[in-house]
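Enquirer: Quick one: sequence and predicted model below, then my questions.
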Amino acid sequence: MPAPGSPAPTPVRWDRRARLRQGGAFVLGGAPWGVVRLTPAARDFARRVRDAGPRGLVPRDAVESRVADLLLERGIVHPLVTPRPGTARATVIVPAHDRLGLLDACLRSLRGLDVVVVDDASADAEGVRRLASAHGARLVRHAANAGPGAARNTGLAHAQSPLIAFLDSDCVVPPGWLDALLPHFDDPRVGAVAPRVRPRHDGDSLLARHEDARSSLDMGPHPELVRHGAPLGFLPSAALVVRREALAGGAFEPSLRVGEDVDLVWRLIDAGWHVRHDPGVEVRHEARVHPVAWARRRYEYGTSAADLDRRHPGKLVPVRISAWNLAAWVLAVSQRPLPAAAVAATATAVLANRIADAGARPSLAIRVVGKGLVADAVAVGHALRREWWPLGWAALVLAGRSRVATAASATMLAPLVLELVTTRPRVDPLRYVLLRLVEDAAYGSGVLVSALRARRPGPLRPEIRLPFRGTGRG
C-alpha cells in the first residue's frame, strides 16, 4: 500500500475537463467524472488554479496544500513536476526477442543508464549478447520463450533500484526522459507513471499517417490520473516506470501474452496506488504500418478480454449506461418525445433533490443529466464500433431505412467526426472514418473470439447502472 503522509507542496494545474459551477461551490469533473462540493476554504484556491492555466500554481500554505492534495486525489488537478537528475534511482528493464536493429536503437538511446536486457530466447542469441555488451547493458537469457511479462519479471529479479522502468525493445527514448518522470514519485501515493508513446516509422503511407493520429499506444496529449471509470483506464507497458514497493504483490502475470500491462495497472489501482500519464515526455515506438500486421495487432489486443475478465470481473463491460438515460433514448428513438422528456425531467428532479442538501441549484442537476445523456450515447456508439461491431455495421447498412439503425449509426459516427475536427489528421475524412471502423472491428473481433472461446459473456454484456453517484466534498 502507499506510504502514509502527504506529498510536499508542488505546483498543480487544472484538468482541462473540470468545470467550476455556482461560484466555485461545485466542480464537475475528475477521474472518474463526478460532482464534487468544495468547502469555502477550497473555492478560492480552485479558482486561482483554474485561472493559472498550463503554468499551474503552488499552494501557499498548509490549508492550500491540503486542498491541492484532495484535488489531486480526485483527478481535478494534476502535478507539475520539475525535471531533475535522479536516474541512479531507476533500473531500465528491456525484454528482447530478436529484431536486433530495433534493439540496437533502443539501447543506444539508453546509454549511461542502468539497463538489464532480458533475451527471451532469441534465435540470434549471440547478436543480442553483442548489442548488450556494446551498449554497457547487463544481459539475462531465457532458454525458452516465456513472453514479455515473464521477461520483465526476470529483469526485475536482477535489479535492486527502488524505481523500475520497463521499456520495450522497439522503443527509443529522448535524453533526460527519466529525469522528467522520476519526480512524480516524490508523492508517496504514486505507484506508476508512463510517458506519452508516439509512433515511429519510415515513409508517409496512409497507415503511417493514420498511426500519427491514432496510435493504439498513444494515450493522448493531456496529463491523466488513471482510474477505473476515468477517461483513461489503463497504460501500456511499452514505457512504464513503477515503484518497486508497488510490485510487492506481484509484477506482470506471466501467463498473459497480451493484456499483461492492463492487468498490472488495474492491480496497482485496486491496491490504492496513483497511476499517472505524463505526456510531457514522449517515447517513440516502432509502428506497424503494414495492413495485415496493423489489423492483426488490434485483434491480438482484443483477445486479452476473457483473461482480463477472469482476473478482474466486471471491469471490462463494453458499456455502462444509466437506466434513466436508456429509457429516455429508447423513447426518443421510438418517436415518443414527450415520454422521453418526462423521463429526463424525472431524472433531473431526482438528482436535484439529492444534491439540494449540499446547496446545489437545479441548474446543476440539468447539466449533469444532460452530460450523462450524451456520454451514454457515445459509450453505446463505442461498443457498436468495437465489441458489438457486427450489429454496428448492420446499423450502418440499414441507416436511413430504420430509425433505430439511423440513431445507432449517429452514435457510432458522431465521435469520429469530432475526432476529425479536433485532431485534424493527415488523412482525408472518408478514409479516416473507414480506418477507425476497421481497427475498432479488429479489436472487437478479438474480444468476441476470446469471450466465446472462454464462455465468458462479461466482455460483451452491458451493465445497466443507477444513474447518480453521491457528491464528493473537497
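Expert: All right, it came through fine.
Enquirer: Every contact and neighbour count from this point should use C-alpha atoms.
Expert: Fine.
Enquirer: From K371, how far off is A442?
Expert: Per C-alpha to C-alpha, to the nearest Å, A442 is found 30 Å from K371.
Enquirer: Compare those two and say which one has the larger neighbour count.
Expert: A442 (25 against 12; other C-alpha atoms under 10 Å).
Enquirer: Now do the SS call for that one.
Expert: Of the three states, A442 takes helix under DSSP: H, G, I helix; E, B strand; the rest coil.
Enquirer: Near the closest residue in space to it that isn't next to it in sequence, how many other residues are there?
Expert: Residue nearest to A442 in three dimensions, not counting chain neighbours: Y299, with 4.8 Å by C-alpha to C-alpha, 6 or more residues apart in numbering. As a burial measure, Y299 scores 22 neighbours (other C-alpha under 10 Å).
Enquirer: part of a strand, is Y299?
Expert: No - read with three-state DSSP, Y299 is helix and lies in no strand.
Enquirer: That one contacts L448, doesn't it?
Expert: No - in this structure, Y299 is not within contact of L448 by C-alpha atoms under 8 Å, at 9.9 Å.
Enquirer: want to compare, so here's the second one:
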Amino acid sequence: MTPLISVVIPTFRRPHLLQRCLNALGKQTFAHDAFEVLVVDDGNELATADLVDAAADATGLAIRYLPQVQRRGPAAARNRGWQAAEGCIIAFTDDDCIPQPGWLAAANAGFEAGATVLTGRVIMPLPDRPTAHDRTTALLESAEFVTANCFCMRSALERVGGFDESFDLAWREDSALQFALLEAGISIEPCPDAVIVHPLEPARWEAPLRNERKNQYDALLYKRYPHLFRKRIPQYRGLVVAYYGAVGSAVLTAGGVAVNNRALVRAGGLSWLVLTAFLTAQRQAGQPVAQLPRNALISAVTPFLSVYWRLYGSVKHRVWFW
C-alpha cells in the first residue's frame, strides 16, 4: 500500500531523542499503514541506522533510514527526505520533538478540507526557573511557521524547490520555506490540533554565545525576502541598539586609551558599564544570585559576537543588514 503521508525527520547524533520521537510516532491514532517515516541521518552513523531498524521492528511502522554522506545541515536533510518519500503529503518534525497521538490524524483532516500547507502547534514546557536561554528558545511556541511541525503537499514543495540549502544550520531555513511558499501564492493554514511537544534540552552555559553565529542567516533571509522579513521577523531593535552601543562604547574606550584621552575613556567606559548592567539585569531576571557572574560574563561578550556575525552576514551576502 502506498502511504498517504511521509514523515521526514532529520537527525544528527542524538539517538536517545530520535528513539523518543519514533516511539511517539508508533502511538499515532492515524492508520499505521497509511504513513511512512524517513529518518535522514546527517551524521551517517551505524548506531543510528541500527536504532531505526530496531524502532521499525518495535513499532511496526514503515521506517526508512537515509544516510547523508557528508554533513550538510537540516535543510538539505529534509530535501533528501521529501524527495525520497512516497506520500503525497509530507510531514516534517525534528528528532527532539514528541508528536502527540492525534498529530497526523489532525493534519490529514486539514488536507481533506482542502489545505495545501499546514502549520501545527508547538508546546515547549518551561522549567520552574527558566534561564534567559530557555525563554528565548521557547519563543518557538509563538512562531508562525516551524519545520518542527509543518505539513506540505509534495506539489507545493516541488513548486518552490523545497528548502534553501544555503541555510546550512538550524536557523531561518523554516522561514525561508515559508516565504518561498507565500511568494508563490500558496496559503499556509494553521492546524492547532496537530500538536507536538518540544521539551527543552539542558544547554551548556555558553550556548547563548554559540547561538550568536546564527545571526549571519538573518542577513541571508533579508536578502532573499526583504519585504517579508521586515513584516514577519521580530526585529528586537532595542536590544540590537544596545549591542551596537556596547560595542561602540568599548571601541571609544580603547580609542581614548590609545590617544591618552581620559575624557573619552571615562565616557566610553561608563557607557559600556551602564549598557552591560542593563543587559545583565535582563538576563538575570528570575535567576538565583549564584548565576549572576555567569550572566554578567555572557552579557559582556554577547554584543561583540552579535555585531560580528551580523556584519559578517552582511558582507558575505552583500546586503546592508544591521
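Expert: Thanks, I have it. These figures come from a predicted structure and were not determined experimentally.
Enquirer: chain center to stretch 92-110 of the second structure: distance?
Expert: Relative to its chain's centre, stretch 92-110 of the second structure lies at 17 Å (C-alpha atoms, centre = their mean, to the nearest Å).
Enquirer: Which positions in the first structure sit opposite that stretch in the alignment?
Expert: Under TM-score structural alignment, stretch 92-110 of the second structure corresponds to residues 166-184 of the first structure.
Enquirer: got a list of contacts for that stretch?
Expert: With contact meaning C-alpha atoms under 8 Å, 6 or more residues apart in numbering, stretch 166-184 of the first structure is reached by 79, 81-87, 92-96, 102-103, 105-107, 109-110, 152, 190, 193-195, 237-242, 278, 281-286.
Enquirer: Excluding chain neighbours, what is closest to the residue mapped onto R237 of the second structure from the first structure?
Expert: Taking TM-score structural alignment for the superposition, R237 of the second structure sits opposite A383 in the first structure. Nearest residue to A383 of the first structure in three dimensions, chain neighbours excluded: P318, at 5.7 Å (C-alpha to C-alpha, 6+ apart).
Enquirer: that's a helix at that neighbour, yeah?
Expert: No - membership of P318 of the first structure in a helix is not supported by three-state DSSP, which gives coil.
Enquirer: How much space separates it from A132 of the first structure?
Expert: With distances taken as C-alpha to C-alpha, P318 of the first structure is found 43 Å from A132 of the first structure.
Enquirer: Over to L240 of the first structure?
Expert: Distance, L240 of the first structure to A132 of the first structure, by C-alpha to C-alpha: 21 Å.
Enquirer: check contacts around R89 of the first structure.
Expert: By C-alpha under 8 Å, 6+ apart, R89 of the first structure lies in contact with 161-163.
Enquirer: By neighbours, which of those residues wins?
Expert: L163 (23 neighbours).
Enquirer: Roughly how far does that residue sit from V190 of the first structure?
Expert: For L163 of the first structure relative to V190 of the first structure (C-alpha to C-alpha), the value is 11 Å.
Enquirer: Mutual contacts of those two, please.
Expert: Joint contacts of L163 of the first structure and V190 (C-alpha under 8 Å, 6+ apart) are R243.
Enquirer: Mind listing what's buried along the match of stretch 92-110 of the second structure?
Expert: By 16 or more other C-alpha atoms under 10 Å, the buried positions in stretch 166-184 of the first structure come out as 166-173, 177-184.
Enquirer: closest to D218 of the first structure among those residues?
Expert: Each of those was scored against D218 of the first structure by C-alpha to C-alpha, and C171 proved nearest at 12.8 Å.
Enquirer: Show me the strands in the second structure, by range?
Expert: Ranges of strands in the second structure, per DSSP state E, are 5-11, 35-41, 62-67, 89-92, 98-99, 117-123, 150-153, 188-197.
Enquirer: got the contact list for the second one?
Expert: The one in question is strand 35-41 of the second structure. Here strand 35-41 of the second structure makes contact (C-alpha under 8 Å, 6+ apart) with 3-12, 48, 52, 61-68, 77-78, 80-81, 85, 87.
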